[in-house]
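Engineer: structure, please.
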Amino acid sequence: MIIVDKLNKIAACTAALLMFTAISFLECRAADQGPLLLLVHVTSRLNDISLNQAHYILNNGRLPGKMVTPFHVFVDAKIETIIKRRFPSLNFKTCIASNTPPHSDQNALLITDMGGIKSSMKVLSINNNYPWGVTNADYTISDSDAYPLMVKGISFFDKSLHVTIVQTGVTAMTRAFMRTVNKHGDIYRPIRAVEAITSAADLAMTSNEVSFVPGCSWPLKDRMLFCSPPPYFDILKKSGFDIIELTGNHNNDFGWNYNTASMVMLKEAGMIYFGGGENLSEAMKVRYITIKGKIFSFVGFNQWGPPDAWATESRAGALKLTRERFIDLISEARKNSHVVFVTVQWGNEDNPVPHEIQVEYFHLAAEMGADILVSSSSHRPMGLEFYRGKFISYGLGNFLFDQMQTIHHRQGLIARHHFYDGRHIQTELIPYIIHNYSEPVPVHDREAKELLDDVYRYSRGPVFKK
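Structural biologist: A predicted model of the protein is given here:
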């Protein structure tokens, strides 16, 4: 009996040792390889390929099939040796992906690792997987470790370094928006189709341009003086918004005291706001948020006014844009954070061609090191620009607002920004169309293509050859 017990103990110890060795081997194997990434032009219709297609490209420089145009293949210099060894038949040029990506070549294919991703080129998913997860049919992201193109010697992907920030355009829950909510008796109906997208991000932000006023009801006495019923504040909370832009020109429509009261509501809900404040001093504050060890900063301005919308020493409002403030606050943000967001409420609301002042100031911000630059005043989607590698959107369009007079006013974009180790690597543009004066509903296929084609039509800079 004693001998049997000893044999059992020896067997158990041996099994444990073998299991430990196997686990250690798997851990070493996982840490020894990383995702090989294929990037294409930002306007490419190609979004996802199969693993077999990826291998075919890596061996032949093109997709399989007849009459297929070969890619202009570029390989990041730091992984050139690995690619030559693994795919000796592939013809390519070498580039330094982090500095000189081939983003203006519409037929380019860039092969790189996580360190070489540039937001001005689009990462292809493989078997519907990215290193950071799976994008589902409803545009939500599911966690996944199934990215299939893993190569030994490529840098390891650390999920703890990946951050998503969702950003929307105009939120103005007023006028016909109120009428529709009242009609259906469901306060959350407007966000049913997008709530899962906004609430799942590490940080979600919107530009709320209307204060919450007790007694606010449909119809308004003046259709250009806006208010939102206080219960609608729960729409912001259920959407998962963490940070609210207050650069809008309607927050003081019913008096600055209601604007102040709305800011108190934001504070009590644990939300941070920027671009406006209870007075000028607060409106001028750069807001900082730390996510996964990296500091993100937010700066906002209002160019257009009217003067009653601007904060003063004794009155709540938006921060009036001046060149001095613009330079000072962005300089402060750049000095104290890893990533800088800049938003401006411009006078241009409907013209898809940006005004000269928009281009001038956003270029200046990019030169100063700002990373994400967005016009928050647009009532339709507008063009993009990648100036010095920095992401510029001249307008994401309406989000929770009642404008339906043209298809352009009904269209909009949710920008889902991806960051890795404190560096902006991608921005997904999630297209939607507003229904019932209140409901943004994501679109696919033809409707998505038409919307994005219009955005690219008005985009500017070398990436778009304009």
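
Engineer: going forward, measure contacts and count neighbours with C-alpha atoms only.
Structural biologist: Fine.

Engineer: for the one helix or strand residue 434 maps to, which outside residues touch it?
Structural biologist: Assigned by DSSP states H and E, residue 434 belongs to strand 423-435. Contacts to strand 423-435, defined as CA atoms under 8 Å, 6 or more residues apart in numbering, come from residues 117-123, 139, 338-339, 371, 399, 404, 410-419, 439-444, 448, 451-452.

Engineer: buried by neighbour count, from those residues: which ones?
Structural biologist: 117-123, 139, 338-339, 371, 399, 404, 410-419, 439-443, 448, 451-452 (16 or more other CA atoms under 10 Å).

Engineer: go through these and flag which are in strands.
Structural biologist: Using DSSP state E, the subset of the buried ones among the contacts of strand 423-435 located in strands is 121-123, 339, 399, 411-419, 439-442.

Engineer: second chain to compare with the first, below:
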Amino acid sequence: MKKYLLVLCVFLLVLVASLAAIFKDEPVKIVFVGDILLARGVGEKIETNGYEYPYDNIKRILKDSDITIGNLECAISSRGTPALKKESLLFRAAPENAAALKEAGFDVLNLANNHTMDFGREGLMDTVDFINSAGIKTFGAGKNRETAGKPLYIKVKGTVVGFLGFSAFPSEGYFFLEDQPDVAQVDIESLGEEVKTAKENCDVLIVSFHWGKEFDFYPVESQKSAAHIALDNGADIIIGHHPHVLQGVEIYNGKPIFYSLGNFVFDRQIPRGTDETVMLKVEIEKSKIGKIELVPLKIIDCQPTEAGFDDGVKILERLKLFSEGMGSDIDIRDSRGYISLPLFDN
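Structural biologist: This next block holds a predicted model:
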């Protein structure tokens, strides 16, 4: 009897190892989107049309992935003390939005930005609690400096994907205190070591930065410097946001930098380009970034919507223009963009 049990155990171990190897070879699909605002004008649309309204035209793609991630540009709470800034720039959305984000297909949300603390530390912790309770993981903010900068790890199909988030801007209207809730802020002196340490515990590391100049289509030197430091120390892809418009794409030592994905769910599309964005569909193969597809979108009445053929080509052509001299080659086919990475051993 013991002999049969031993044989069975060995068989099960071999089976588990074989399945793990098979899953490891399956591509991990990740969808990235830009800024998500659920307050102000978007909040008014939600009150009229329901919490699912912002995602109605796009949730099919959001759900067609292993991980879908965006930058949440507001607090999710019904309380908190407003920060000391213009009322029109204070963003807070109802707690019911958390479940709607999950239903739309979101798995992960970055909170390292300049609006997460719009309603104070109470509003920040409510945001984390409501989002996590809805089944969505968060990174880039926490109950103190240590937890705010802590990497998030998710294991999918045998591949461990890591996330780090940093804001280049301090929380507006607050003093930074190490033992109090806040967002993770970029420290260029420690950035390399933070990235290197995070990479030790995952196969692929995604670093998200909230940075840059609003409405500018080109990254500034501080963005390039931070991105290059992160990639030199183990990051595999950089995802940026905050400018509210698309910024150029760079390939640095065989690794992609998306300096800004622009808006995703947003209300005010006044300056040129704020109603245009791209959704990234990235595949991870054998612990490396493989295929990258760019899906051009237009924001219409606060809803991201797949751009038609003509608009889609125009959006991608402009992104290609913004990317000139950055080593990226965006291949436009059938109103979709494709980026092939060099065969670097990165």
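
Engineer: overlay the chains and give the TM-score.
Structural biologist: TM-score for the superposed chains, counting by TM-score structural alignment, normalised by the length of the second structure: 0.82, backed by 303 aligned residues with a CA RMSD of 2.1 Å.

Engineer: against the second structure, where does the strand holding residue 434 of the first structure fall?
Structural biologist: With TM-score structural alignment applied, strand 423-435 of the first structure matches the range 288-300 in the second structure.

Engineer: just the helices in the stretch 51-200 of the second structure please.
Structural biologist: 59-62, 97-104, 120-133, 145-148, 191-199 (DSSP state H, counting those that start in this stretch).

Engineer: and those helices as a markdown table, adding distance to residue 288 of the second structure and mean neighbour count?
Structural biologist: Shown next, in a markdown table, are those (distance: least, CA to CA, whole Å; neighbours: other CA atoms under 10 Å):
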| stretch | distance to residue 288 of the second structure | mean neighbour count |
| --- | --- | --- |
| helix 59-62 | 22 | 17 |
| helix 97-104 | 27 | 20 |
| helix 120-133 | 28 | 21 |
| helix 145-148 | 26 | 19 |
| helix 191-199 | 13 | 19 |
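
Engineer: how about those helices in CSV, adding distance to residue 322 of the second structure?
Structural biologist: Listed next are these as CSV, based on distance: least, CA to CA, whole Å:
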stretch, distance to residue 322 of the second structure
helix 59-62, 26
helix 97-104, 31
helix 120-133, 34
helix 145-148, 32
helix 191-199, 27
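
Engineer: show me the one of those that comes nearest residue 249 of the second structure.
Structural biologist: helix 191-199 (20.8 Å; CA to CA).

Engineer: the first structure: matching residues for that closest one?
Structural biologist: The alignment of helix 191-199 of the second structure onto the first structure (TM-score structural alignment) spans residues 326-334.

Engineer: the matching stretch against the second structure, how far on average?
Structural biologist: Aligned to the second structure and superposed, stretch 326-334 of the first structure gives a mean residue distance of 1.3 Å (mean CA distance after the TM-score superposition for the first structure).

Engineer: next helix or strand past the top helix by length along the second structure?
Structural biologist: Taking DSSP state H as the criterion, the second structure has its longest helix at helix 2-25. Once the chain leaves helix 2-25 of the second structure, the next helix or strand it forms, by DSSP H and E, is strand 28-36.

Engineer: onto which residues of the first structure does that following strand map?
Structural biologist: Aligned using TM-score structural alignment, strand 28-36 of the second structure spans residues 163-171 in the first structure.

Engineer: try stretch 122-138 of the second structure
Structural biologist: Going by TM-score structural alignment: stretch 122-138 of the second structure matches residues 257-273.

Engineer: hmm, who's touching stretch 189-207 of the second structure?
Structural biologist: Defining contact as CA under 8 Å, 6+ apart, one finds that stretch 189-207 of the second structure is touched by 151, 153, 159-166, 226, 229-230, 232-239, 287-289.

Engineer: surely residue 23 of the second structure is in contact with residue 155?
Structural biologist: No: Residue 23 of the second structure is not in contact with residue 155 according to CA atoms under 8 Å; the separation is 11.0 Å.

Engineer: out of these two, which sits in the busier spot?
Structural biologist: Set side by side, residue 23 of the second structure and residue 155 show more neighbours around residue 23, with 16 against 12, by other CA atoms under 10 Å.

Engineer: ok, now how distant is that one from residue 56 of the second structure?
Structural biologist: 32 Å (CA to CA, to the nearest Å).

Engineer: residue in the first structure paired with residue 58 of the second structure?
Structural biologist: Checking TM-score structural alignment: residue 58 of the second structure goes with residue 194.

Engineer: show me how far the stretch of helix or strand residue 75 of the first structure belongs to is from its chain's centre.
Structural biologist: Remark: residue 75 of the first structure resides in strand 72-76, with elements defined by DSSP H and E. Taking CA atoms, centre = their mean, to the nearest Å, one finds strand 72-76 of the first structure lying 26 Å from the centre of the chain it belongs to.

Engineer: ditto for stretch 34-45 of the second structure
Structural biologist: Centroid separation for stretch 34-45 of the second structure versus its chain: 17 Å, with CA atoms, centre = their mean.

Engineer: just stretch 246-260 of the second structure next, same as before
Structural biologist: Distance, stretch centre to chain centre, for stretch 246-260 of the second structure: 14 Å (CA atoms, centre = their mean).
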